[in-house]
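> Here is a sequence together with a model predicted from it:
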Amino acid sequence: MKRLLSLAGAATALVLLSACGPSGRYQYDLPKDGYSQACVAQCRMQKQQCGYLDDSKRRLQEARMDAYHYCVAGKDKRQARKDCAYPGTYGGYGSYGGGYSAFSSCADDYDQCFTSCGGTIRWIPAPTQ
């Protein structure tokens, strides 16, 4: 009986969560002339490079966290604070830094670049059932 209730609860939660997300998609309409299309190609390259940079920063942050955990292993709190600097966000040291993601910023920058090149971005709502 408990398993049936937990399955029903999970199904209800899944239905409720699926209603929270956006129901639709964005459509990117390219500009017609060649110059503007070349401009959009540059935007794509910038977005790709931004994503590569974001991945590199994330890997660097993970490596710094691994080094920190290696440093504090087996030490008491006082000695760990003295010997091991806690890596902050974006490579800074000393401040407590959580996770980060510049990818959404990459997407926002791309959208701005795309529209400044003459492209249009339209929201297409999902069909209602």
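In hand now; what should we look at?
> Please count neighbours and contacts with C-alpha atoms only from this point.
Will do.
> Against which helices or strands is the helix or strand that contains R78 packed?
R78 belongs to helix 77-83 when elements are defined using DSSP states H and E. With contacts defined as 3 or more CA pairs under 8 Å, 6 or more residues apart in numbering; DSSP states H and E, the secondary structure elements packing on helix 77-83 are helix 34-72.
> try this one side by side with the last:
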Amino acid sequence: MFTKLRSWVLLLAFFALGACTEYAYIPPPGPEGQACVSQCRFDQQQCRAFADRDYQHCNASRNFAMAAYNRCVQSRGMGCVQPPSCINQSWRCSGEYDRCFRGCGGRIEEVQPRR
């Protein structure tokens, strides 16, 4: 039973890894294209820095609100609203970079992963 289950898990893991899409970034030719892509990279770094900063501020506010929530629960137990979780939005920066990269004349091509 265990061996059969392990075989299925390994088979599923193999297919999951095979399903991962990889991309090749082909930069635009010429110095203007290279300068444009450099600006895209800078903008992406800024985007990630702002997203990380916002996430840290959100967590600081959430910690304060969570302390108030815990006090509410201890004193009343009802009618207390738990603060929402924070989500780091830096994932959005990749899409913005891709649009910028293409706007500079670069190409992004899907590459079949090696097996």
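That came through fine. Computed from a predicted structure; not experimentally measured.
> Next, count neighbours for M45 of the first structure.
Residues near M45 of the first structure, counting by other CA atoms under 10 Å, number 12.
> That one matches what in the second structure?
In the second structure, M45 of the first structure lines up with F42, judged by TM-score structural alignment.
> so where is the helix or strand just after the helix holding R78 of the first structure in the second structure?
Proceeding N to C from helix 77-83 of the first structure, the next assigned helix or strand is helix 103-116, under DSSP H and E. Taking TM-score structural alignment as the measure, the second structure aligns residues 90-103 with helix 103-116 of the first structure.
> What residues sit buried inside that stretch?
Neighbour-count burial for stretch 90-103 of the second structure, with 16 or more other CA atoms under 10 Å as criterion, is recorded at 90, 93, 97-98, 100-102.
> same thing with stretch 36-53 of the second structure?
Of the residues in stretch 36-53 of the second structure, those with enough neighbours to count as buried (16+ other CA under 10 Å) are 36-37, 39-41, 43-44, 47-48, 51-52.
> Tabulate those (a markdown table), appending distance to T3 of the second structure.
Formatted as a markdown table, the entries for those read as follows, by distance: CA to CA, whole Å:
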| residue | distance to T3 of the second structure |
| --- | --- |
| C36 | 54 |
| V37 | 51 |
| Q39 | 53 |
| C40 | 50 |
| R41 | 48 |
| D43 | 50 |
| Q44 | 46 |
| C47 | 47 |
| R48 | 44 |
| A51 | 45 |
| D52 | 44 |
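> Burial check on F64 of the second structure, number of neighbours?
By the measure other CA under 10 Å, the count of residues near F64 of the second structure is 12.
> ok, the alignment partner in the first structure of it to P31 of the first structure distance?
Counting by TM-score structural alignment, F64 of the second structure lines up with A67 in the first structure. Counting by CA to CA, to the nearest Å, the separation of A67 of the first structure from P31 of the first structure is 48 Å.
> Repeat that for D109 of the first structure.
Counting by CA to CA - D109 of the first structure and P31 of the first structure are separated by 18 Å.
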